[in-house]
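>>> quick one, structure for this:
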Amino acid sequence: MDELSFNRQVKALEKAMKEANQSKETALSALQHAGIVDKNGKLTEMYRPKTK
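Sure, this is the predicted structure:
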């Protein structure tokens, strides 16, 4: 990846993060879309702490 492509990628990610963090609802939606939390806002199994 050349520097121009890298900078474009960084700007696109910054824009997406800014949009996702506009409100609690959009942040939750982004986390759900990424598979980090479920529809109830609880961490999915992959992201839950391991219990002993």
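>>> okay, CA-based contacts and neighbour counts for the rest of this
Noted.
>>> now the element after the helix or strand hosting residue 4, going C-ward?
Per DSSP states H and E, residue 4 falls inside helix 3-20. Downstream of helix 3-20, the next assigned helix or strand under DSSP H and E is helix 24-33.
>>> quick one: buried residues of that following helix?
For helix 24-33, the neighbour count (16 or more other C-alpha atoms under 10 Å) marks 27-32 as buried.
>>> and the angle from that helix to helix 3-20?
Between helix 24-33 and helix 3-20, the angle comes out at 120 degrees (axes from the mean of the first three to the mean of the last three C-alpha atoms, to 10 degrees).
>>> I have a second one here; can you model it like the first so I can compare?
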Amino acid sequence: MEQVRIRVEQVFARMKAWKILRGCRLKGDGIHHAMLGIARWLGDHLRDSH
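The predicted structure follows:
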């Protein structure tokens, strides 16, 4: 059961990263801002999960 939860969290993380990248691309902010947003979100996610 733990493996399923981990897999689901990974899928949601990828979906969130994709949404950030797509949003920045559509707004014209560029990949640099998108990567900063993903890094910030991932850092928050990892900190909150422990």
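>>> next, the TM-score between them, please.
TM-score for the superposed chains, counting by TM-score structural alignment, normalised by the length of structure 2: 0.47, backed by 34 aligned residues with a C-alpha RMSD of 2.9 Å.
>>> which helices and strands sit right next to the helix holding residue 4 of structure 1?
helix 24-33 (3 or more C-alpha pairs under 8 Å, 6 or more residues apart in numbering; DSSP states H and E).
>>> show me what the helix it packs on is packed against.
Counting by 3+ C-alpha pairs under 8 Å, 6+ apart, the packing neighbours recorded for helix 24-33 of structure 1 are helix 3-20.
>>> which outside residues touch the helix it packs on?
Residues from elsewhere that reach helix 3-20 of structure 1 (C-alpha atoms under 8 Å, 6 or more residues apart in numbering): 26-27, 29-30.
>>> stretch 10-25 of structure 2 now?
By C-alpha under 8 Å, 6+ apart, stretch 10-25 of structure 2 touches 30-31, 33-35, 37-38, 42.
>>> please repeat the previous calculation with a cut-off of 6 Å.
34, 38 (C-alpha atoms under 6 Å, 6 or more residues apart in numbering).
>>> CSV for the buried residues of helix 24-33 of structure 1, including distance to residue 7 of structure 1?
CSV is the format used below for the buried residues of helix 24-33 of structure 1 (distance: C-alpha to C-alpha, whole Å):
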residue, distance to residue 7 of structure 1
27, 24
28, 27
29, 26
30, 23
31, 24
32, 27
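>>> buried set for the helix or strand encompassing residue 33 of structure 2?
For residue 33 of structure 2, the host element (DSSP H and E) is helix 31-49. By neighbour count with 16+ other C-alpha under 10 Å, helix 31-49 of structure 2 contains the buried residues 34, 37-38, 41.
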